[in-house]
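Kindly generate the corresponding structure for this input.
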Amino acid sequence: MSVTHRQVVDGLLPSPVPVRFVAENGTAVEPPTGYSAPGDEQLLEAYRRMVLGRRFDRQATALTKQGRLAVYPSSRGQEACQIAGVLALRADDWLFPTYRDSVALIARGIDPVEALTLLRGDWHCGYDPVATRVAPQCTPLATQTLHAVGMAEALRRKGEDGVAMVFVGDGGTSEGDFHEALNYASVLRSPVVFFVQNNQYAISVPLARQTAAPALAYKGIGYGMRSEQVDGNDLVATLSVLTTAVRHARAGDGPFLVEAHTYRMDPHTNADDAGRYRDPEEVDRWESADPVARLETYLRDRGLLDADGVASAQEAAEEFAARVRDRMNADTEPGGRSGSVGRGKPDPYELFDHVFADPTPQLREQRASLAAELEG
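Have a look, this model is predicted:
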């Protein structure tokens, strides 16, 4: 029997409602057919990493207020997405993060001070992308999506069975690069997973003013790409869906688009005033769906976690935050490269390094102007 056009489309369509394993109050619900829950040990590991990630996020925000970071985009409320994305990958897979994904970098095993280097205003990302298989955190919206497809295609052509997963926000789906990447990946059937963390706002622009689509997951259909939507505050569901997506890509079945419905609880960055564009009642509603609290309740109800386990996770997170704080407060010599300790006083002339191999007349003029201002 031949496969009909309708059957092809049905095979690409996401679930009509986001996939969910755990309700907002932490109780288990019946998941849709085709998805299975991760193992208990993996869920416990995910919980510990989420607790640590939440505490790291709070510490990084505090460091910004102390002037130790130039800027910090919090991911509080998106921990389930950050951790599930990393746990779904193998060590030899590639991760392409955005500027908001520092918690994912920590979960991937990157030194926390190195992960924060870029956010201190340095000109390099702080860690070795080749050694860690993590691309530099990307600030321009959606440009990393094309980079991820290129890497996935390179892995495929080399005969490796690696997968590239690229994180992108809801605002990034409005960029041309995102759509070019979807088309490129689908035509080539590249092993890449597009993971959209829909946190409801592109800075101050709500989702309703970004797209008329019923969900961002439907963006993949027009490119012939299998797609799914998931409750991004449900770690169990998010990890299950992403594991399925990675398996699909690794098997040579082409790219996969996953949209996670989540929420950015804090402002866009420390320089943003979210009270100007969203209602406090909206934030309160999403607070009640907190991904860390939801997973904790779920694990407690199943007898997998007790008070000692919670205390142990929190103690480890506090110790981790203290080490990060102490190391960020230990400065190197001026102009020193950040890594095992803080960066120290930045050299303003680094602005002109690595722009062109041979500085242009305009660049030399700008450097001279800066020198005159500093000397004056």
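
C-alpha from now on. contacts and neighbour counts both.
Will do.

in terms of contact, does Y184 touch A148 like I think?
No: using CA atoms under 8 Å, Y184 is not in contact with A148, being 10.8 Å away.

neighbour-wise, which of those two wins?
Between Y184 and A148, A148 has the larger neighbour count (other CA atoms under 10 Å), namely 28 against 18.

by contact count, what packs against the helix or strand the more buried one falls within?
In the assignment (DSSP states H and E), A148 maps to helix 143-157. Contacts defined by 3 or more CA pairs under 8 Å, 6 or more residues apart in numbering; DSSP states H and E place helix 143-157 against strand 94-96, strand 164-169, helix 176-188, strand 192-198.

right, so of those, which gets closest to R49?
R49 sits nearest to strand 94-96 of all those, at 17.3 Å, using CA to CA.

If you count contacts, what does the closest one end up packed against?
Here strand 94-96 touches helix 143-157, strand 164-169, going by 3+ CA pairs under 8 Å, 6+ apart.

thinking again about what came up before, flag every buried residue along the helix holding A148.
143-153, 155-156 (16 or more other CA atoms under 10 Å).

after the longest helix anywhere in the chain comes which helix or strand?
Secondary structure of the chain per DSSP state H: the longest helix is helix 40-65. Per DSSP H and E, helix 40-65 leads on to helix 79-87 as the next helix or strand towards the C-terminus.

Between strand 164-169 and that following helix, find me the angle.
In terms of direction (axes from the mean of the first three to the mean of the last three CA atoms, to 10 degrees), helix 79-87 departs from strand 164-169 by 160 degrees.

Tell me what angle helix 79-87 forms with helix 40-65.
Interaxial angle, helix 79-87 versus helix 40-65 (the same axes, to 10 degrees): 120 degrees.

which helices and strands does helix 79-87 pack with?
Packed against helix 79-87 by the contact rule (3+ CA pairs under 8 Å, 6+ apart) you find helix 40-65, helix 102-107, helix 235-250, helix 291-301.

Dump those to TSV, plus mean neighbour count and distance to N25.
Converted to TSV, those look like this (neighbours: other CA atoms under 10 Å; distance: least, CA to CA, whole Å):
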stretch	mean neighbour count	distance to N25
helix 40-65	20	16
helix 102-107	25	24
helix 235-250	25	13
helix 291-301	21	6
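
Would you do the same for the sequence below? I want to compare the two.
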Amino acid sequence: MPSPEQWTHPEPGEGPAAQAAQPSREQVIAGLRNTDAGGAEVTQLLTPEGERIASPQFDRYIPDIDPEALRGLYRDMVLVRRADREANAMQRQGQLGIWVPLLGQEAAQVGSGRALRPQDMAFPSYREHGVAYTRGVDFKELLGIFRCTDHGGWDFKAHGFHPYTIVIGNQVLNAAGYAMGQKFEGKVGDDEGEATIVYFGDGATSQGDVHEGFVWASVYDAPLVFFCQNNQWAISEPTERQSRLPLYQRARGYGFPGIRVDGNDVLACLAVTRWALEECRHGNGPVLIEAFTYRMDAHTTTDDPTRYRLSDELEVWKHKDPIERVRVHLARGGHADQAWFDQVQAEADAFAADLREFCFNMPEPPPDRVFANVYADPSPVLDSQRDEYLSYLAGFVEAGER
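Below you'll find the predicted structure:
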């Protein structure tokens, strides 16, 4: 049996590869503690203790992050987390069919989302509520998806944020095609160029769609940032059952750069994503970012994580909370006092209360809503199906009147 270090971080030429067997409890804990900060190769600008780390390579990508901007990032994460917790509670109360929590991944999503420019495009999976928020999507628009009343009602092009994708990894193919279009239309090559970012989890890296997206983006030098939120668990399987190498190193085999960033560090996520987007918008091809973070809640509200992971993990990662490290940094530097933190929390509570009021009183959509916005142009076939369906429903009304 390989050592815990080899199980979690096997390197070429450094011993036998990870065996395809279930690791013991001791190996899981030891492997976690060996990599709980992402290893020596991780990019970090703000430690879990709130200490700022200078980076000659990446500090130049966040010259605008003064205390006011950092307070803004803190506020973003607090509001997003509060909305996420409220949606989770509403699902338990029967107001939503399902919810996909992002607890613990706020820094990865807010940091990378704030790195995007208006002309950029983002392709989410089904957990990127924080990215949606940074792209100006009303959080209420997300609730309809999980209440099963619509597929997402925001203007995808105006917000630069595509609809959620439920099929694991499928959004990577869509993003690769979109980014190839940006390249073919000459929208890359200078500071004003466009770029695309696509979000997926560590489990999605085992999907063929992700592999194909890597291939096509690579050979066409597509301006595409692959943003992998490695939250350690592909539903009920740990990352070490998915890969023999750290995920960011997979980029090497496709011929483009890969980097691992502390996914609980909002500054590092912001700086690294800005760097990656700049590489892409200048025509230097795709980049893979592995944001090393942790899923603090269940995969979805239908999942029970206590059946497959240990409480030791949760306790370790609680000390790496992405919001707490920014709060400590602001407080120690004298950039925010308790009154300001209380004000942000009150704003977050009001934000959640507004969501709750909206969700509890959300009107049922008309029957023909399911046929709306399926195609950009009118479709005679779809129109015929809609008319037939509405006629079928009308028959019940007429029968009841007789």
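
thinking again about what came up before, between the helices and strands packed on helix 143-157 of structure 1, which one is closest to N270 of structure 1.
strand 164-169 (18.0 Å).

what's the mean distance for that closest one versus structure 2?
Averaged over the aligned pairs, strand 164-169 of structure 1 sits 0.5 Å from structure 2 after superposition, using mean CA distance after the TM-score superposition for structure 1.

matching residues in structure 2 for that strand?
Strand 164-169 of structure 1 corresponds to residues 196-201 of structure 2 when matched by TM-score structural alignment.

now do stretch 245-256 of structure 1
Stretch 245-256 of structure 1 maps onto residues 276-287 of structure 2, going by TM-score structural alignment.

picking up where we left off before, quick one: closest of the helices and strands packed on helix 79-87 of structure 1 to N329 of structure 1.
Closest to N329 of structure 1 of the helices and strands packed on helix 79-87 of structure 1 is helix 40-65 (CA to CA; 9.1 Å).

Give me the packing partners of that closest one, helices and strands only.
helix 79-87, helix 102-107, helix 291-301, helix 307-328.

Nearest the geometric middle of structure 1, what residue?
By CA atoms, centre = their mean, the mean C-alpha position of structure 1 lies nearest to D101, the distance being 3.7 Å.

Tell me the counterpart of that residue in structure 2.
In structure 2, D101 of structure 1 lands on E128 (TM-score structural alignment).

State the distance from its match to G395 of structure 2.
41 Å (CA to CA, to the nearest Å).

The counterpart of Y218 of structure 1 in structure 2: what's its closest spatial neighbour, skipping adjacent residues?
Under the alignment by TM-score structural alignment, Y218 of structure 1 pairs with Q249 in structure 2. Using CA to CA, 6 or more residues apart in numbering and skipping the chain neighbours, the partner closest in space to Q249 of structure 2 is G258 (6.0 Å).

So the one you found is in contact with V272, correct?
No: counting by CA under 8 Å, V272 is not a contact partner of G258 of structure 2; they are 10.9 Å apart.

Which residues are in contact with A348 of structure 2?
By CA atoms under 8 Å, 6 or more residues apart in numbering, the contact list for A348 of structure 2 reads 78-79, 82-83.

want to try TSV for the residues you listed, with distance to L96 of structure 2 as columns?
Below are these laid out as TSV (distance: CA to CA, whole Å):
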residue	distance to L96 of structure 2
V78	22
L79	20
R82	16
A83	14
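
re earlier: would you format the helices and strands packed on strand 94-96 of structure 1 as a markdown table with distance to R325 of structure 1 included?
A markdown table is the format used below for those (distance: least, CA to CA, whole Å):
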| stretch | distance to R325 of structure 1 |
| --- | --- |
| helix 143-157 | 30 |
| strand 164-169 | 27 |
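
which stretch among those comes nearest P112 of structure 1?
strand 164-169 (19.0 Å).

Report the angle between the closest one and helix 235-250.
Computed by the same axes, to 10 degrees, the angle separating strand 164-169 of structure 1 from helix 235-250 equals 130 degrees.

Contacts for strand 164-169 of structure 1 next, please.
Residues outside strand 164-169 of structure 1 that contact it (CA under 8 Å, 6+ apart) are 85, 93-98, 141-142, 144-145, 148-149, 151-152, 191-199, 202.

repeat that with 7 Å
93-98, 142, 145, 148, 151-152, 191-198 (CA atoms under 7 Å, 6 or more residues apart in numbering).

Can you report how many residues lie near I53 of structure 2?
I53 of structure 2 has 13 nearby residues by other CA under 10 Å.

R6 of structure 1 too?
Around R6 of structure 1 there are 8 residues (other CA under 10 Å).

same thing with E281 of structure 1?
Neighbour number of E281 of structure 1 under other CA under 10 Å is 9.

State the three-state secondary structure for the aligned partner of it in structure 2.
Using TM-score structural alignment as the criterion, E281 of structure 1 maps onto D312 of structure 2. Under the three-state scheme (DSSP: H, G, I helix; E, B strand; the rest coil), D312 of structure 2 adopts helix.

next one: Y126 of structure 2
Classification of Y126 of structure 2 by three-state DSSP places it in coil.

can you pull the contacts of it?
When contacts are counted by CA under 7 Å, 6+ apart, Y126 of structure 2 touches 164-166.

Are any of these buried, and if so which?
164-165.

of all the contacts of Y126 of structure 2, which comes closest to L143 of structure 2?
Of all those, L143 of structure 2 sits closest to Y164, with 11.8 Å by CA to CA.

Give me the aligned partner of the closest one over in structure 1.
Aligned partner of Y164 of structure 2 by TM-score structural alignment: Q137.
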